[in-house]
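1. show me how the following folds:
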Amino acid sequence: MKYTFPNNFWWGAATSGPQSEGRFNKVNKNIFDYWFDNEPEKFHNGIGPNVASNFYHSYKEDIAMMKSIGLNSFRTSIQWTRLIKDFETCEVYEDGVNFYNSVINECIKNDIIPVINLNHFDLPIELYEKYNGWESKHVTDLFAKFAKKAFELFSDRVKYWATFNEPIVVLEGQYLYKHHYPQIVDGKKAVQAAYNLNLASAKAIREFRNMGCNKEGGKISIILNLTPSYPRSNSNEDLRAASIRDMFFNRIFLDPAVYGKFPEELVELLKNDGVIWESTEEEDRIINENTVDFLGVNYYQPSRAKAREEAFDESNGWMPDKYFEFYDMPGKKINTHRGWEIYPKAIYDISKNIKENYNNIPWYISENGMGVEGEEGFKNSEGIIEDNYRIEFIMDHLVWLHKGIEEGSNCFGYHLWTPIDCWSWNNSYKNRYGFISLNLDDQSKIIKKSGYWFKIVSDNNGF
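-> Okay, the predicted model is just below:
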């Protein structure tokens, strides 16, 4: 069967500034720079963000390689700590301005649509040390000032923006499950940070529209990793467990982004538990009035939930896990390298959910991908990695995405994570995701089999 996608469909890939650029000529530090400088042993093989994929130096060659494999769109992020010298006044680093101008211009020169995100977990350490980061309303104002500066500098050429990538991961990583610095466990702080991240996004969107960027063809989004929450069974208990998990890990950002308000049941639950965020009517109004134009959706794996069978451990205080447990479904297909379930049908379920429950807002797959360890073991005699598993993974997901589009969901693109193997927080380069392989020893880059395959898909607008 031939799967043909809508005209002008985005065939692309995504990365981020802190995961690709390296720290060259970057004086300010984000929380990961700081964490690596102080605890390098926490990072896989002791590899930090200092060099990453060397994009700071090789962006011209890298973007040319992206063009050669058929990418017509490319998402990356502007590092707050590279662009801005003084976070209060928003004085810029000229080197940062020049670099991002050059990247954007190089994309346009190669007929690649630049999609720019403003925050990819990379909070400046200074703002954490001074204000406790996203726990602070002041930091939401500083973020809006940073966003305004980025719009002033680049919106004449960048027409597709995102405020945040995966804000739920900030809660999971920093405040709940100790994946990211500062590795604290505090559910109440996580709830406040959730509100403030929504507020920061809305303030940035307000700046975007106040500046008239939307009148010049610009559109602004937020990028959410939506993990459909499937109940173990149809029992009332399991259905409620999955619903609460969905509200906290998906809808806490999805509903404010599209509708400007939080799920009422979630608000009541947090109030009853005594952990509701602090907010004002004015802040609620800002969130309500500044919703997104489109959505970026990152999808890797589903979530499966069941009613709690073991007593909740209250030693760490309130946690959303109080209401559900993870359900390990027997017989599931799994990526053994990453430990994640492979369930392509969820992309169809996401497409139906957006169509039926979120006004069929325009959206695209902003990340999807398969991380594999030890890929060098799949090289052929010509030195090319034959990643047939990645081709199969992408194809299986595109089949289900196509079905959702055929049934009317307003999806306009697919981006793989990632164009070139990139650095990944404290996992560093343990798992590789790219269309293009990176040799850490000499920074050489070679297109994988999946990259050649994707060029054919892009050229044919399907497969």
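2. contacts, neighbours, all on C-alpha from now
-> Noted.
3. report the separation between residue 288 and residue 198.
-> From residue 288 across to residue 198, the span is 10 Å (C-alpha to C-alpha, to the nearest Å).
4. what do you get for residue 48?
-> 29 Å.
5. kindly report the same for residue 78.
-> Distance of residue 78 to residue 198, computed by C-alpha to C-alpha: 19 Å.
6. neighbour count winner among these two?
-> For residue 78 and residue 198, the more surrounded residue by other C-alpha atoms under 10 Å is residue 198, and the numbers stand at 28 against 22.
7. quick one: that one from residue 222, how far?
-> In this view, residue 198 and residue 222 are 10 Å apart by C-alpha to C-alpha.
8. for the residue nearest to residue 182 when sequence neighbours are not counted, helix, strand, or coil?
-> Nearest non-adjacent residue to residue 182, counting by C-alpha to C-alpha, 6 or more residues apart in numbering: residue 174, 5.8 Å away. Taking DSSP: H, G, I helix; E, B strand; the rest coil as the rule, one finds residue 174 in the helix state.
9. also this sequence, please, to line up against the first:
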Amino acid sequence: MEKMKSGFPKNFLWGGATGATQYEGGFNEGGRGKSNYDYICSIPNARKKGIRHIGELDYKTYCYNKKNENKLYFPYRRATDFYHHYKEDIAMIAEMGFKVFRMSISWSRIFPTGEEMEPNREGLQFYHNVFDELHKYNIEPLVTMTHYELPAALVEKYNGWQSSKLIELFLKYSNTLIDEYKDKVKYWITFNEINALICHPFTSGGFFIEKTGKNYFSAIYQALHHQYVASALTVKYLHETAPNCLIGSMIARLECYPYTCKPKDVAATLLEDQINFFSFDIMARGEYPKRMYRYFEEQDIHIEYVEGYENILKNNTVDFLALSYYMSYVVSDDEDKREEPGYLVKKLKNPNIPMTDWGWGIDPEGLRITLNRTYDRYKLPIFVVENGLGTYDKFVDGKIHDNYRIEYLKKHIEKLKEAIDNGVEVLGYTTWGCIDCVSATYGEMEKRYGFVYVDADNEGKGTYNRYHKDSFYWYKKVIASNGEDLD
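-> Have a look, this model is predicted:
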């Protein structure tokens, strides 16, 4: 038997990740239209008030925010202003030695309302400029076609992904991206964390439950169905027109454990796992699992299926799997601890692992477990496209000493290496928010992930100047040594 090589492969893609909604800014420049995120306003002290997500707007709040947009602060409109800082930011990640940079394209920058006959040429040119700048430093772009974003006009006219019309409009958008950038972008992802729609209908799907006339989960899985079909048809177009490119699907993967060894807790954990893997089952295997049809029946979930969807899904599966991993969680079937399966952030805490300042469990071992389980299940290459520690950073005399971030990433990279040594095929690793960006949950700047500090606060006040953190130099050393030097 041939001895397996250990360690990271020579062509391993080290880098970092961002998303246009939280990072790009320039919301009213270059012909860009408004997106759903442009109407999410800041809510001071939202966490202390018990709000779980400032972006989950109902229709009444959306209309209020739109009517009063000159009086409210919308943190995602400027974000961290990559639109004006892209050359500086790319030079910084090049200094760290990035091999790959994950970013997303703003749908409303390309088709401002989503229904234009022709794309916005100024928007297309902006991303050409970004890709050219990346290639100047030999950095490979990894592009997410939509990262929690769609034109606001499609929210208002069609109730977002609740309508099958969005399949056609998304294909016009995604096919335009492929035609325009297929010679500059090799790696593509259709939807960011597609399974987040289960708990985030507005931010992930651009629709209002109360306008659907359906129960909550019928509306959720209807919108997901439309996204699955749109993703598969995008895969089809890329495979036909850009065979040198690779396209993947992405989920938010949170490894789950039974809260106890009671059989009912194990059974509840199994269901949680089945729902968490559901999107991969469809996009990697090309079919709805029978167990999910049973779940739909038990939960009174009714879907209007797109004609011919079974063949569309079956014949257009993805080339690789992408996942975010931040934490693991525990599942209980006890009535006082039971939570809705599929929700990405749980209230029940694992007493055996430490927590971040935002209450997310720190579990590096869970990353190794997740990678092994995912690869065993699908036998497809995996891209870890988000992982990182969101916490407070102290900016003192132009310096940020973030040894806590280094320790977090070091332990996760060690477990990533173990998974690779176990035979898991991992294409690359991109840490989330490599340059500080606005939080997706609360619109905060104070929850920071990056190797680069952006001088801005929760109200958008600051110089927006960029500063290296200690972790910047550490990650530079990690990349230069191909993951061997983690000290």
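10. if we can go back for a sec, residue in structure 2 paired with the residue nearest to residue 182 of structure 1?
-> Mapped onto structure 2 by TM-score structural alignment, residue 174 of structure 1 lines up with residue 201.
11. who are the contact partners of that match?
-> 56, 207, 208, 209, 220 (C-alpha atoms under 8 Å, 6 or more residues apart in numbering).
12. going by distance to residue 193 of structure 2, which of the residues you listed wins?
-> Nearest to residue 193 of structure 2, judged by C-alpha to C-alpha, of these is residue 220 at 14.3 Å.
13. now the closest one: which helix or strand?
-> Counting by DSSP states H and E, the element that carries residue 220 of structure 2 is helix 216-241.
14. before we move on, what about residue 407 of structure 2?
-> Per DSSP H and E: helix 403-421 holds residue 407 of structure 2.
15. so whatever helix or strand comes next after that helix corresponds to what in structure 1?
-> For helix 403-421 of structure 2, the following helix or strand on the C-terminal side (DSSP H and E) is strand 426-432. Residues 411-417 of structure 1 are matched to strand 426-432 of structure 2 when aligned by TM-score structural alignment.
16. distance from that stretch to structure 2 after superposition?
-> Mean deviation of stretch 411-417 of structure 1 from its aligned counterpart in structure 2 after superposition (mean C-alpha distance after the TM-score superposition for structure 1): 0.9 Å.
17. gap between that stretch and the chain center?
-> Centre-to-centre, stretch 411-417 of structure 1 and its host chain are 12 Å apart (C-alpha atoms, centre = their mean, to the nearest Å).
18. same check on stretch 409-423 of structure 1?
-> 10 Å.
19. and that stretch, how far apart are its ends?
-> One end of stretch 409-423 of structure 1 sits 33 Å from the other (C-alpha to C-alpha).
20. stretch 159-169 of structure 1 too?
-> Using C-alpha to C-alpha, the end-to-end distance of stretch 159-169 of structure 1 comes to 26 Å.
21. returning to that earlier point: overlap in contacts, residue 288 and residue 198 of structure 1.
-> residue 256.
22. the strands in the stretch 251-400 of structure 1, which residues?
-> Ranges of strands in the stretch 251-400 of structure 1, per DSSP state E, counting those that start in this stretch, are 294-298, 303-306, 325-326, 334-335, 340-341, 363-367.
23. now render those strands as a markdown table, adding distance to residue 52 of structure 1.
-> Shown next, in a markdown table, are these (distance: least, C-alpha to C-alpha, whole Å):
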| stretch | distance to residue 52 of structure 1 |
| --- | --- |
| strand 294-298 | 22 |
| strand 303-306 | 30 |
| strand 325-326 | 33 |
| strand 334-335 | 24 |
| strand 340-341 | 24 |
| strand 363-367 | 19 |
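24. among those strands, which is nearest residue 263 of structure 1?
-> Residue 263 of structure 1 lies closest to strand 294-298 among these, at 18.1 Å (C-alpha to C-alpha).
25. mean shift between the closest one and structure 2?
-> Strand 294-298 of structure 1 versus its aligned partner: 1.0 Å mean (mean C-alpha distance after the TM-score superposition for structure 1).
26. appreciated, that's everything.
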